[in-house]
Every structure is written in C-alpha cells, then in structure tokens.
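Engineer: pasted the sequence and its predicted model underneath.
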Amino acid sequence: MHDDAPSLNGSASVDRRVGAQAPHAGTIAPKRIVFLLYDGFQPLDLAGPWQAFSGANDEGGAGYQLSTVAATPVVGTWDQGLRMQVNATFANDDDAPIDMLFVPGGPGIDQASAHGETLAWLRRRGPQARRTCSVCTGAFLLAAAGLLDGRRVTTHWRSADRLRHLHPGLKVEDDRIYIESGAIWTSAGVNAGIDLALALIERDVGARVSHDVARRLMVFMRRNGDQRQYSQSLRLQNRLAAPLRDLVEKIEASLSARWSVDDMADACHMSRRTFQRKFAAHFGVTPSEVLRRLRFERAAASRASGKLSEKAVRHVMEAGGRPL
C-alpha cells in the first residue's frame, strides 16, 4: 500500500482533503526531517525546503527537526564554491526514525547514484521514512535505489527524458510541479522544492501555517502539484520573436484589459490582416483563443492559491478558456 504511514506518535495520517486543518501543532510529535547530501548537490534544492520548514516552526510551532546526512563529514557544491559540514555521516547515523527524507538534485547526482555506500544507506533508510521526497534531479538517486519502481514521478523538465531512458519502469510526468505517490513525493526543479515543502506543511499543520510561510518567504503565488512547470506565457514566448513575444508579455501584464484583435495588431505595429496571418502561422489558433487560455491559467492559479473563488473560475471557463 503506497499511502502515508502512521506519524511518529502512532496516530493515523492527517486528513487529505484540500484545505483541511491539521490538529494544533502542540498535539503533534516533533517531525524529524533529514536531507541526504552528496558532493555536487544543488544548494537551493536544500535551502528552499529547509527555510520553509524552519519558517513553519516560527509561524506555527510545527516542531520540525532539521538535519543533514552524507557519506562524508563535509560536502560541497559542484564547483566547490560552497562547502558545508553535515550533522551525521552514514557511519554514525543513529537510526532514529525519520519522518521525512529529502534528496536534493544537483550536477553530482550521477556520481551519487553510482555510489555504493549512498545507495545502501538510502535503500535501508528510505523505506523506513514516513515520506521520502526528491527535489529536481534528486529523483535519479531515488530511482537508482529502487524506491520509485512503478510509480508516477516528476523531475525538472530538462531531465525528464533521461530519467525515462535510464528507468523505463517509471511513469515520468514532466509537466507537474510535484507528484505524491503514496509515501513518495517527487518535485520539479529549484523553486518547486519550496512548493513541495509548503504542501507538506499544509498536510501536517494546516493551510494557515502554510500560507503564512509562503508570505514569509515572499512567494508570489503558491502552486499546487497539478500546475505546469512553466506557464503558458513562457511556452508562447519560447517559440516567438518580437513583436509577438512582446505582445504576449503585454497581454500577460494586463489580462483584464479588453484586448481586441485591433488592439493586439496596434501593439505589434501591424495591420489587422498582417497580424492575423502571422499570429495564425505561429499559434494555429485565433488571438482571442490565446487570450482566453492565458486568462484561464491565471484564474486556475489564483484559485489554487485562494485568491479567486470557484464561481469566478467557472466564469472564465464558461467564457471558453482552456489550457493549451
């Protein structure tokens, strides 16, 4: 059964309903979070979730206990520009229960995935953890240890094809922020680690603390796991040249404006006929259709972050918006 195991105090897993409030933090046993590090880890994959969990302690008394473990007492980033001493090595690991085990990504992930001592520790400790999580290419190490077999997983979109090739038994979804598959949580690159941590905080101690931490970290908008790794506007801009790229940026900055076809043509300094011809050649749909889809994505993201009601989102959908 791939469901969350009981918490450290022996109670059943918390309510999974969206927005459900966990019990008061004072009734929850401390949760031990261990970050597995290696030479060549990505610092932000560690620092982002770490700061989120630390912020949850400050905002709501979540009781997270954070520590690091590695094969050696000191590990460094790929260029050795940042070095840090870990709390424990595999040799002196005290075998205390782990509530959440985090594996960050980084340029050194391939070497870590072939390191026998690292794999042995992960195979022993990973199944014992209540949750085992990866950020970005950290999924490669979990896969190498056999912890992802047969599961739905995600990673940074640039690395998804390589993960599929190396581990064909995985169900890799490269267009998700994070994915929960029982006790295993995998996430996309860099900032997605913060999104994952916020989701775990909400699961443990409720939406209020998670929202407070997001504001503390100045996260522009909390994203749920179903959201795309990069937005419609970035998808559009990636395949465009000016002035159509500039038009997408202008529309994105003022989605509530009227934006008639003539307005868009004027913004591109083109005649209506030339604009429509070039627009159709690039997008394969009408300008109004692209506008509806951008509005839909904004509405869906606002709903996920609690900034827009279900009624308002339905209004956008009834207007014809749908994802690209």
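Structural biologist: Done, it's in. Numbering: from 1, shown residues only.

Engineer: every contact and neighbour count from this point should use C-alpha atoms.
Structural biologist: OK.

Engineer: tell me the centre residue of this protein?
Structural biologist: Nearest to the mean C-alpha position of the chain, by C-alpha atoms, centre = their mean, lies A192 at 2.7 Å.

Engineer: so who does it touch?
Structural biologist: 135-136, 177-178 (C-alpha atoms under 8 Å, 6 or more residues apart in numbering).

Engineer: how does it look with 10 Å?
Structural biologist: Applying C-alpha atoms under 10 Å, 6 or more residues apart in numbering to A192 gives the contacts 45, 48-49, 135-136, 155-156, 176-178, 186, 198, 222-225, 229.

Engineer: do the same with A214
Structural biologist: A214 is in contact with 52, 55-56, 194-195, 198, 208, 220-222, counting by C-alpha under 10 Å, 6+ apart.

Engineer: show me where the stretch 51-200 of the chain has strands.
Structural biologist: Using DSSP state E, counting those that start in this stretch, the strands assigned to the stretch 51-200 of the chain run over residues 64-70, 74-76, 83-85, 88-89, 100-103, 131-135, 152-153, 171-172, 178-181, 184-187.

Engineer: looking at these, which is closest to F283?
Structural biologist: strand 171-172 (27.1 Å; C-alpha to C-alpha).

Engineer: and the contacts of the closest one?
Structural biologist: In contact with strand 171-172 (C-alpha under 10 Å, 6+ apart) are residues 148-155, 157, 160-161, 163-164, 179.

Engineer: quick one: E202 from R215, how far?
Structural biologist: From E202 across to R215, the span is 14 Å (C-alpha to C-alpha, to the nearest Å).

Engineer: tell me which of the two has more neighbours.
Structural biologist: E202 (22 against 13; other C-alpha atoms under 10 Å).

Engineer: okay, pairing it with this:
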Amino acid sequence: MNRKRPGTGPLTVTVFVFPGVRLLDVTGPIEVFASANEFGGHYRVRIASADGAEVITSAGTRLSADLRVDDVREPYDVLVVPGGPGWETLIKDDALLGAVRQLNEKARCTASVCTGAFLLAAAGLLDGRRAATHWRQSRQLALRFPSVQVEPDAIFVRDGPMMTSAGVTAGIDLSLALVEDHYGAEVARAVAKDMVVFMQRPGGQSQFSVRSRVPHTRQEMLRRVLDAVTENPEANHTLSAMARRAGVSVRHMTRLFDEEVGTTPARYVEQVRLEAAQVMLETDDDPMSVVARRTGFGSPESLRRAFVRHLGVTPGAFRASFRTTGVGTKGSVSEAVSP
C-alpha cells in the first residue's frame, strides 16, 4: 500500500454489517480509525448494510447503517468485513456474499476480522491467498476452503490487497497496521497508547496464554501447581519442588503432566517464563538482567537461549519489533505479491 500523508484528503473506510455480526468486530476497528483522527490521521468511516437498514448484532445491540451496499459506487480505500458466531450460516447466504463481492470491487484494500475471513473465502476472494482467522476456526477454514493457505498462528496476514485477522480484538491490531501504513508509526503508536493496547502483540495467536491453553484438569492439586507457576514464574519450579508442593512423588507428577497437560513439567515452566518475558519486553524498558531474573531464567544468557530456541530471535530483537506494528515486515504481517 502507498503511504497516505495527512492533509491530502480523507481516507474512506466502509464497514459492512449484517444481522448477527459481532459487535466488537465492528467497533474495534472503528475506534482505531476514530482515534487516529485525533493524532494526525484523516479517516472517514461509514457503516453499510445490504439494504441500509439497522442490524441487530450477536450481542443484541442495534447498529444503524449510514448507507446501503448499492449506494457505494465510487472507489474507496478500505473495506472491513467483520465476523459473527453464525458464520456457518452466513457462508451459505448468496445475497450476503454477493454484497461482499460488490463492496470489494470498489475497495483498494479489503480486511476481515475474525470469522469474517469465512465470508471472504466463501465469496472467492481468498482463493490462492494466505489468510488468518480465529485460532478455534483456523482448521475449519482450511478444510472448507482448501484453496486458501491458512496461517493458524498469525495475528493478521496481508496478501496483496487482502488482509485477514485472528480473533475479535485482532481487528484492532490489523487496523493499527493500516494506520501505520497510511500515516506512519508515530500516529499508530499514539493510537495504541490512547487505547491502551500493544503496538504489536506477542507471539502470534498466543493472544491466549500458556495457562489458558492447558486442557481443564480434574486434579485440583495439579491446577494449584499450574497456577503457582503462572502467578510467580521466578520462583523455584523444579520437578521436585512442584512434586513436594502437590504432595506427590516426582514420578507421579511427571505422569500427571504427561496425561493432563500434554507436556513435561520443565517444558511447561519454560513456556510460562517465556511468555512472561515477552510481556515484560513489550511493555517495559528494564535491562535484560532484570527481565531474566523476574521471569525465572536467572541470567540474560539463559533468556537469550530460550528466545532463540523457541522464537528464533534474540530478546533484544523481540523488544525492538514492538516499536512498530510490523506492517510490511516478516512476522505478524505476511505479504505476498498478487499474481
């Protein structure tokens, strides 16, 4: 995309809404663009529905539309296609998919939020392209639309003029990347600070924490052990220490982790500590020695080895990446040249 500088006229963003749309998929991006206007951006946001009538969201909230799809006749800058929990029904709605195609024809860039990727895919707009959606639905997207190359761990993906994002709040990440692309990193950073969100969030779709990814366990004492690691990653969490804490043998603790968590105790502890270090590096400017100590790695060298082994980057490079949304670079944004 070409960088749009302030003072050259507004950029028009059209958000398509429909019955059952998820409210935050709509309001998240709108808030980003509205906030950008306070820091040097110049966006004109409008909401379009198929017939121009209001719609009722999946939350039961009514949303008014500014115009109907047929009223969009001139080329414009960005189309946002939100998702909804009823995506399985929506992708069978020929009229809805026709409206998406019609709006896409006039848009310079089309972006989906969460399960909105299913609408783009069903409309044939993602054929041969890479795409992202909510991590819970990424497998379904790949199975239903084999011509789409799904990137299950991406927060958002850009492939030519098409952008797709992961679950719900990832629409904010995507919108921040658009703001950076249009008006520069400083404006995007100001918006992120104003909204109290990350400029670029950690670890792919590690938008859900290590602890939350662990299947629910019926073993209360194991839950206490897992929670203790999450709450205080710098404490002593050796296998023997965890076994003592739970009142079981080392062998039994190892077996519980294998059966209930699906990994080893040491690997789980390292994943939690790595996540804690990522958060510190994104939000603080503490020296690496402090980050290493507070997250349980002990030394900067141990921290560095863990980052390189799991993420392929050093802690310093990881921290530097959060000074930008990553638009136009490898990482959370994937780019491809359209055929």
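Structural biologist: Arrived safely. Note that the structure is predicted; figures quoted are calculated from it, not measured.

Engineer: related to what we said a few turns ago, quick one: map the residue nearest to the centre of structure 1 onto structure 2.
Structural biologist: Matched to structure 2 by TM-score structural alignment, A192 of structure 1 sits across from A170.

Engineer: could you do R131 of structure 1 as well?
Structural biologist: Under the alignment (TM-score structural alignment), R131 of structure 1 pairs with C109 of structure 2.

Engineer: tell me how many other residues crowd its match.
Structural biologist: Neighbour tally, C109 of structure 2, other C-alpha under 10 Å: 20.

Engineer: and it, what does it touch?
Structural biologist: Contacts of C109 of structure 2 were listed using C-alpha under 10 Å, 6+ apart, and they are 1, 13, 76-80, 158, 160-163, 178.

Engineer: that one and E234 of structure 2: what is the separation?
Structural biologist: C109 of structure 2 is 45 Å from E234 of structure 2, where distance means C-alpha to C-alpha.

Engineer: to the chain's geometric centre, what's the distance from stretch 249-256 of structure 1?
Structural biologist: Offset of stretch 249-256 of structure 1 from its chain centre (C-alpha atoms, centre = their mean, to the nearest Å): 25 Å.

Engineer: whereabouts in structure 2 does it align?
Structural biologist: Going by TM-score structural alignment, stretch 249-256 of structure 1 lines up with residues 227-234 of structure 2.

Engineer: quick one: the helices in structure 1?
Structural biologist: Along structure 1, the segments classed as helices by DSSP state H run 43-60, 109-113, 116-125, 138-144, 160-166, 192-205, 207-216, 232-238, 244-253, 261-267, 272-283, 287-304, 310-318.

Engineer: columns distance to A71 of structure 1 on top of those, output as JSON lines?
Structural biologist: Conversion of the helices of structure 1 to JSON lines gives the following (distance: least, C-alpha to C-alpha, whole Å):
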{"stretch": "helix 43-60", "distance to A71 of structure 1": "17"}
{"stretch": "helix 109-113", "distance to A71 of structure 1": "10"}
{"stretch": "helix 116-125", "distance to A71 of structure 1": "7"}
{"stretch": "helix 138-144", "distance to A71 of structure 1": "14"}
{"stretch": "helix 160-166", "distance to A71 of structure 1": "24"}
{"stretch": "helix 192-205", "distance to A71 of structure 1": "23"}
{"stretch": "helix 207-216", "distance to A71 of structure 1": "32"}
{"stretch": "helix 232-238", "distance to A71 of structure 1": "39"}
{"stretch": "helix 244-253", "distance to A71 of structure 1": "47"}
{"stretch": "helix 261-267", "distance to A71 of structure 1": "57"}
{"stretch": "helix 272-283", "distance to A71 of structure 1": "50"}
{"stretch": "helix 287-304", "distance to A71 of structure 1": "39"}
{"stretch": "helix 310-318", "distance to A71 of structure 1": "49"}
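
Engineer: and these: which comes nearest L66 of structure 1?
Structural biologist: helix 43-60 (7.4 Å).

Engineer: so which elements touch the closest one?
Structural biologist: Helices and strands touching helix 43-60 of structure 1, as assessed by 3 or more C-alpha pairs under 10 Å, 6 or more residues apart in numbering; DSSP states H and E, comprise strand 31-36, strand 64-70, strand 100-103, strand 131-135, helix 192-205, helix 207-216.
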